[in-house]
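Novice: pasting the sequence and the predicted coordinates here, then a few questions.
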Amino acid sequence: MLVTPRLAAFLIRETFRRSGLQMAASLMRHAPAGVEVHRDLRYGPGPDMLLDLFRPADGADTAGSGPYPLLVWVHGGGFVGGSKEEIAGYLQMIAAHGYTVAAPQYSLAPRHRYPMPLRQVMQALEFLQAQRAAFRLDPERIVLAGNSAGAHIAAQVSALATTPGYAGLVGIRPTVTAGQVRGLVLACGAFDLALTQGVSGVAEAILVRAAGWSYSGRRNFARDGTFASLSVPDYLTPAFPPTLLTTGNADLLRAHTERLYEAMRAAGLEAEAVFWPDYVPALDHEYQFDLDTEPAQVFRDRLLGFLAARTA
């Protein structure tokens, strides 16, 4: 019997690293010219507290010269892996349409546990706002986004900024207000702790168990009352931002996205979904980054339309 999740987390991290390298190379083929890139900007004292920033270059064919709306995209990796470099090409593509896009790195489990990534993303937001002039960004037009584990972090940061009392419960100081967060983009995320118990497949169950144990620090994380605060559907208020959600029809975490979408609709909140219930061949986790396929292109276009509408 395992007494620590470290070995499983290491193996998962290595698997994600190899697939991430392939994804990064594929996405860079879609990165357009005319984007200014700033890598490894330090937003805090910790060794992991670095972010990459993308914005239209001077003279690029975009509307005006800023300040641009700010998109903060949090990378995935099951809380134990992943990196901002994996999605750089995708974020450059978005920046070319007239946005300042930031990709923060955050500290990984099991060495660093919940809610450390939330605190770090809040610090990244604080840093970006302090540098608004240098980065030509508009702090009153912020969209949060993320994929996989990063989608959960982005959703929870949104809830921390919009749900009274929630920040105190989690122990995080918000650095943005509900009025600043204009929208939220969530791709293939995990949002509901209760759904971690219903995973089918041995490999999938091991992945979910190892990630949850690593992130929480507790073997029986699903029964941990403190860790339960990460279930975003339980902390929705009318101030929660309009949200664009997507998941593949073969995504391991599909039920999480559907659950959050249903909870938002039931609460009368603005939620748009890009789902593929009958698509063949079935779409796996993170399908949206395979920009050589039609479904990924459809979501890209919906994403750009959502950003334009929310930050106009």
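Specialist: Cool, got the structure. Numbers count the residues shown, from 1 in each chain.
Novice: CA only for contacts and neighbour counts going forward, please
Specialist: Fine.
Novice: which strand or helix spans residue 300?
Specialist: Assigned by DSSP states H and E, residue 300 belongs to helix 294-311.
Novice: who's in contact with that helix?
Specialist: 69, 94, 141-143, 182-183, 185, 244, 246, 274, 287-291 (C-alpha atoms under 8 Å, 6 or more residues apart in numbering).
Novice: from these, pick the one nearest residue 36.
Specialist: residue 94 (12.1 Å; C-alpha to C-alpha).
Novice: secondary structure element holding that closest one?
Specialist: Applying DSSP H and E, one finds residue 94 within helix 88-95.
Novice: list the helices and strands the next helix or strand along the chain from that helix packs on?
Specialist: Note on helix 88-95: by DSSP H and E, the next helix or strand toward the C-terminus is strand 100-104. If you count contacts as 3 or more C-alpha pairs under 8 Å, 6 or more residues apart in numbering; DSSP states H and E, strand 100-104 packs onto strand 50-56, strand 68-74, helix 88-95.
Novice: take these and lay them out in TSV including mean neighbour count.
Specialist: Converted to TSV, the helices and strands packed on strand 100-104 look like this (neighbours: other C-alpha atoms under 10 Å):
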stretch	mean neighbour count
strand 50-56	24
strand 68-74	27
helix 88-95	25
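Novice: okay, these in JSON lines with distance to residue 118 next?
Specialist: Below are the helices and strands packed on strand 100-104 laid out as JSON lines (distance: least, C-alpha to C-alpha, whole Å):
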{"stretch": "strand 50-56", "distance to residue 118": "14"}
{"stretch": "strand 68-74", "distance to residue 118": "10"}
{"stretch": "helix 88-95", "distance to residue 118": "21"}
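Novice: and residue 13, which of the ones you listed is closest to it?
Specialist: strand 68-74 (16.7 Å).
Novice: show me the contact partners of the closest one.
Specialist: Under C-alpha under 8 Å, 6+ apart, the answer for strand 68-74 is 84, 98-105, 136-147, 150-151, 153-154, 311.
Novice: then this one, side by side with the first:
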Amino acid sequence: MPFLSTVLAAALSCVEPPPDPANTYDAPHTYDKLVKEYPQIRIADAMLPAGVRKVADQVYAQRGARCLRLDAYLPAGERLPAVVFVHGGGWKSGYRSEFVPMALRMAQQGFAAVTVSYRLSGEARYPAAVQDVQAAVRWVREHADELHIDPQRVALAGGSAGGQIAALAGVTGEGVKAIVNIDGLSDFTSELALQYEDDPKKKPSSAGAWFGGRYAEQAALWREASPIRYVRPGMPAVLFIGSGQPRFSAGREDMMARMAQAGVASEKLILPDTPHSFWLFDPWLQPTVDASVAFLRRYLR
């Protein structure tokens, strides 16, 4: 494996933090919370299918003694389009394994799929996570030859907090040609977002912990982290995939309207009667994959 020596060298000089038992944003814990209301759900399969190889635990960046790692799921082929997945978890929790089932299904459709870890809010506040994801995109493009990826056809995708991070990293960074925002905020300052993310009963809210203060205390950061603020001609096209819980996609309609005015393509798929975190489960993962594949084939030409 061409990356092995790099991984071994990096492993000698940097480490990952130990698992946090309080970090329970994963498919099994979420299943336990949802199955009574949605008895038809099943945790999506994360078994490596035939024809897809995994390149695991690549160190894409180092912050002091801290390793940041990613996994790549690669189908056969050359000059593959690629999608980099950003996990959710309220900016404070979650694991890159969250997007393995979707990554595998995307790989079966001919995409190189990469899942990344990033610094959570308890370790480093905004904008650390965004900078980490942008570094992961740079790493993927710099290693395009080894990964058999076309560096000019790279997309970002994410769910929940990961959808917001993917959108922000994509519209403010370089090298991203399309974005899939799955149930992630587009505007932290919208009335709907503030109703939940700036709720004074939450001490702090997930967003407040990420920004280091409530909206009144860190208003500039709340605005700066809103993808809607960066709508402009030439920005990446965006596919918005939403659950039946509007609060998690606050700002989406306004962002789509601004994109239309700027001459930038956007598309929307709403999966009605679904919970947040729907992409972790069948029967909802496949329509999410199908919409993403169709969109990315249009905009990663």
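Specialist: The structure has been received and is ready for your questions. Quick caveat, the model's predicted, so the values are computed rather than measured.
Novice: the second structure: matching residues for the helix holding residue 94 of the first structure?
Specialist: Under TM-score structural alignment, the counterpart of helix 88-95 of the first structure in the second structure spans residues 100-107.
Novice: by how much does the matching stretch deviate from the first structure on average?
Specialist: Superposed on the first structure, stretch 100-107 of the second structure shows a mean distance of 1.0 Å to its aligned residues (mean C-alpha distance after the TM-score superposition for the first structure).
Novice: before we move on, the earlier item: starting at the chain centroid, how far to the helix holding residue 300 of the first structure?
Specialist: The chain centre lies 16 Å from the centre of helix 294-311 of the first structure; the measure is C-alpha atoms, centre = their mean, to the nearest Å.
Novice: buried stuff in that helix?
Specialist: Judged by neighbour count (16 or more other C-alpha atoms under 10 Å), helix 294-311 of the first structure contains these buried residues: 295-296, 299-300, 302-303, 306-307, 310-311.
Novice: which position in the first structure aligns with residue 146 of the second structure?
Specialist: Alignment note (TM-score structural alignment): residue 146 of the second structure maps to residue 134 of the first structure.
Novice: distance of its match relative to residue 68 of the first structure?
Specialist: 12 Å (C-alpha to C-alpha, to the nearest Å).
Novice: before we move on, what about residue 29 of the first structure?
Specialist: For residue 29 of the first structure, the distance to residue 68 of the first structure - C-alpha to C-alpha - is 24 Å.
Novice: among the contacts of helix 294-311 of the first structure, which lie within strands?
Specialist: 69, 141-143, 182-183, 185, 244, 246, 274 (DSSP state E).
Novice: tell me which of the residues you listed is nearest to residue 123 of the first structure?
Specialist: Distances from residue 123 of the first structure to these, taken by C-alpha to C-alpha, are shortest for residue 142, at 14.6 Å.
Novice: how much space between that closest one and residue 241 of the first structure?
Specialist: 10 Å.
Novice: just residue 68 of the first structure next, same as before
Specialist: Residue 68 of the first structure is 19 Å from residue 241 of the first structure, by C-alpha to C-alpha.
Novice: please apply the same query to residue 270 of the first structure.
Specialist: Residue 270 of the first structure is 8 Å from residue 241 of the first structure, where distance means C-alpha to C-alpha.
Novice: same check, this time on residue 260 of the first structure
Specialist: Counting by C-alpha to C-alpha - residue 260 of the first structure and residue 241 of the first structure are separated by 13 Å.
Novice: comparing those two, which residue is more hemmed in?
Specialist: residue 241 (27 against 23; other C-alpha atoms under 10 Å).
Novice: show me the contacts for that one.
Specialist: Taking C-alpha under 8 Å, 6+ apart as the test, what residue 241 of the first structure contacts is 158, 178, 181-184, 269-270.
Novice: one more pass at 10 Å, please.
Specialist: 143-144, 155, 158-159, 161-162, 178-185, 269-271, 310 (C-alpha atoms under 10 Å, 6 or more residues apart in numbering).
Novice: before we move on, which element is it in?
Specialist: Counting by DSSP H and E, residue 241 of the first structure is found in no helix or strand.
Novice: aligned partner of it in the second structure?
Specialist: Residue 241 of the first structure maps onto residue 236 in the second structure, by TM-score structural alignment.
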